[in-house]
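give the three-dimensional model of this entry:
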Amino acid sequence: MVCCPKCLCEFNALLHLIQLSTPQKTDLPDTQHIHIKHTNQEIITTSSDFLKIFNEKVEHSNIDLETYLNNLSYFSTEAIPSIPTLNLAEEKLNLSQQTAKRTYYITWGLTTSVLISILFFQLLMFNPKFLSDNPSVHQIFTKFCGLINCSDLEQQYSYINIRSLKTHSEEDTNINLIGELINQNDRSLPMPLLLLTLTKNKEIVFSRIYTSDEYLIPSLQNIKRIPINTPFMFDISLPLPEKNFDHYDLQIIRP
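Modelled structure (predicted):
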């Protein structure tokens, strides 16, 4: 390693040596031959001037550059490799960059594909009407659910039943629907919604969806999932007096 006295940059002198090419002999006119001789003489002179740098000495020093390079291990305490480090890593660097880019695109491509698949799966799961209108898509969806051990939410909530349903009234203006919800699936589910519909002469006079916080008895409120084969009591207050309707309907809706 040598230091440029002008820019103070260090560089490997062995990597910047110039190898002169031998000119080929051709039958040229005398003028061209004289010009080539003059050019070769300039190259030789320049080369000899370049090699003089090894005989130069630093100010107030008796050691020239050639002596310093030959005795570098004596003047420097740092470890010096026997073979100079060559700048041959550019191809490996480009190859590693190409591999990193390929890995980057493959990783993000797979991630995007998985996210799109999950979105499409959710659209099918929460749109049973689309599945019923497209038998081929429904068949593919069913096979896929069989592979990952999933089932249709509509089918799961069809196994939640209402039993012991009855009305209770203390006064004509206060009527309650009391009953039990029981989950007959093989796993717990989020608490369903209850759709209450009141009709009179086959005309709807009232319709409302109740959440679990609204229809569960006070001791069961704030419960978000219904366990297996465990009856959950509910109590719904009807907003109309009994004379204003002649039929009521209570349905379980998937949340």
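
hey, let's count contacts and neighbours off CA atoms from now on
Noted.

whichever strand or helix holds residue 161 packs against which elements?
Following DSSP states H and E, one finds residue 161 within strand 160-171. Where contact means 3 or more C-alpha pairs under 8 Å, 6 or more residues apart in numbering; DSSP states H and E, strand 160-171 is packed against strand 174-183.

any buried residues in the strand it packs on, and which?
Neighbour counts using 16 or more other C-alpha atoms under 10 Å place 175, 176, 177, 178, 179, 180, 181, 182, 183 of strand 174-183 among the buried residues.

burial of the closest residue to residue 253 other than its chain neighbours, as a residue count?
Counting by C-alpha to C-alpha, 6 or more residues apart in numbering, residue 253 lies nearest to residue 193, which is 4.9 Å off, once chain neighbours are set aside. Residues within reach of residue 193, counting by other C-alpha atoms under 10 Å, total 18.

second input sequence below; structure requested for side-by-side comparison:
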Amino acid sequence: MAPQAFPSGALLLFALPVGVIVLFRARWFSGGLKVLYGFTRMVLQLTLLGYVLVYLFSARHPYPVLAALGVMLSASAWIALHPLQKKGLHLFARALAAIFLGAGGTLALALFGVLSLSPWWNPRYLLPLAGMTFYGALNGLSLAAERFFSARSMGASPEEARNQAYRAALIPYLNSLFSAGLVSIPGMMTGQILAGVSPLVAVKYQILIMLMIFSSAGLSALFFLFFVVKGESRKEERDDRRAD
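You can find the predicted model right below:
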């Protein structure tokens, strides 16, 4: 069974709920235009992605696919730091390294240990899996970074801030584990069911995806906090030596 087709113009029906959200966001704390900007950017990015995927799905070599992974990795590290007032190249480098290790390692485990794809860079599998994995890492790292520097600004030690940040970073992913199958039918499973795949096959893929997202988010946040705390400790040591 093919997915149910619908006209693109039908999506305009969602102007009503989105408009309500924009209105009250603007009235309560300003920034309503940011929502509209976000939707405009989302539509343009997804449309462009559709054309890029058509090209990548016909690739005969891994190089274009690896280039796309590089763009996804760099963008996820940059976007993850968006909530922070002060970013800088040093934090970007730490975020990039953390997502590369956390999400990249998780993706490799799925590709080579679970799926055993042939070829390993099959873009129809690799790119959607990488997208979900990097997105999970992005959100986990972003929550950890925001909570860490917020706790530090309130006087917490690097270790105390790290503990608070890691706990906060995992909350939405634990919630998704508890709610899956009871409250929600998660995205991958929903997509496969709509495409006519057996629910039992969709369940296996959804479990794989949730394992990947949880692992990539938890590991990327962990690596980032490790790098940041180590950097903070070195900074304090330098400051102590200068004071002496």
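
need the TM-score between these chains.
Once superposed, the chains reach a TM-score of 0.18 (TM-score structural alignment, normalised by the length of the second structure), with 70 aligned residues with a C-alpha RMSD of 5.7 Å.

residues in contact with the strand holding residue 161 of the first structure?
Contact with strand 160-171 of the first structure is made by 175, 176, 177, 178, 179, 180, 181, 182, 183, 184, 185, 252, as judged by C-alpha atoms under 8 Å, 6 or more residues apart in numbering.

stretch 150-167 of the second structure now?
By C-alpha under 8 Å, 6+ apart, the residues outside stretch 150-167 of the second structure that reach it are 143-149, 221-222, 225, 229, 232-233.

just those: which are in helices?
Among the contacts of stretch 150-167 of the second structure, the ones falling in helices (DSSP state H) are 143-149, 221-222, 225, 229, 232-233.

now residue 100 of the second structure: which helix or strand?
Secondary structure from DSSP H and E places residue 100 of the second structure in helix 88-108.

and that helix, what's buried?
For helix 88-108 of the second structure, burial by neighbour count (16+ other C-alpha under 10 Å) applies to 91-92, 94-107.

ok, residues contacting that helix?
73-74, 76-78, 80-81, 129-130, 133-134, 137-138, 141, 212, 215-224, 227-228.

would you write a ChimeraX line that selects the buried entries of those residues?
Burial among the contacts of helix 88-108 of the second structure is assessed by 16+ other C-alpha under 10 Å; the matching ChimeraX selection reads:
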select :73,74,76,77,78,80,81,129,130,133,134,137,138,141,212,215,216,217,218,219,220,221,222,223,224,227,228
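
now, the contacts of helix 88-108 of the second structure that are in helices?
73-74, 76-78, 80, 129-130, 133-134, 137-138, 141, 212, 215-224, 227-228.

name the nearest residue to the residue nearest to the spatial centre of the second structure, sequence neighbours excluded.
Central residue of the second structure (C-alpha atoms, centre = their mean): residue 135, 1.7 Å from the mean position. Sequence neighbours aside, residue 76 is the residue nearest to residue 135 of the second structure in space, at 6.9 Å (criterion: C-alpha to C-alpha, 6+ apart).

residues contacting the one you found?
For residue 76 of the second structure, the contact set (C-alpha under 8 Å, 6+ apart) comprises 96, 99, 134, 135, 137, 138.

may I see those arranged in a markdown table, with distance to residue 42 of the second structure as well?
Below are the contacts of residue 76 of the second structure laid out as a markdown table (distance: C-alpha to C-alpha, whole Å):
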| residue | distance to residue 42 of the second structure |
| --- | --- |
| 96 | 23 |
| 99 | 22 |
| 134 | 17 |
| 135 | 14 |
| 137 | 19 |
| 138 | 17 |
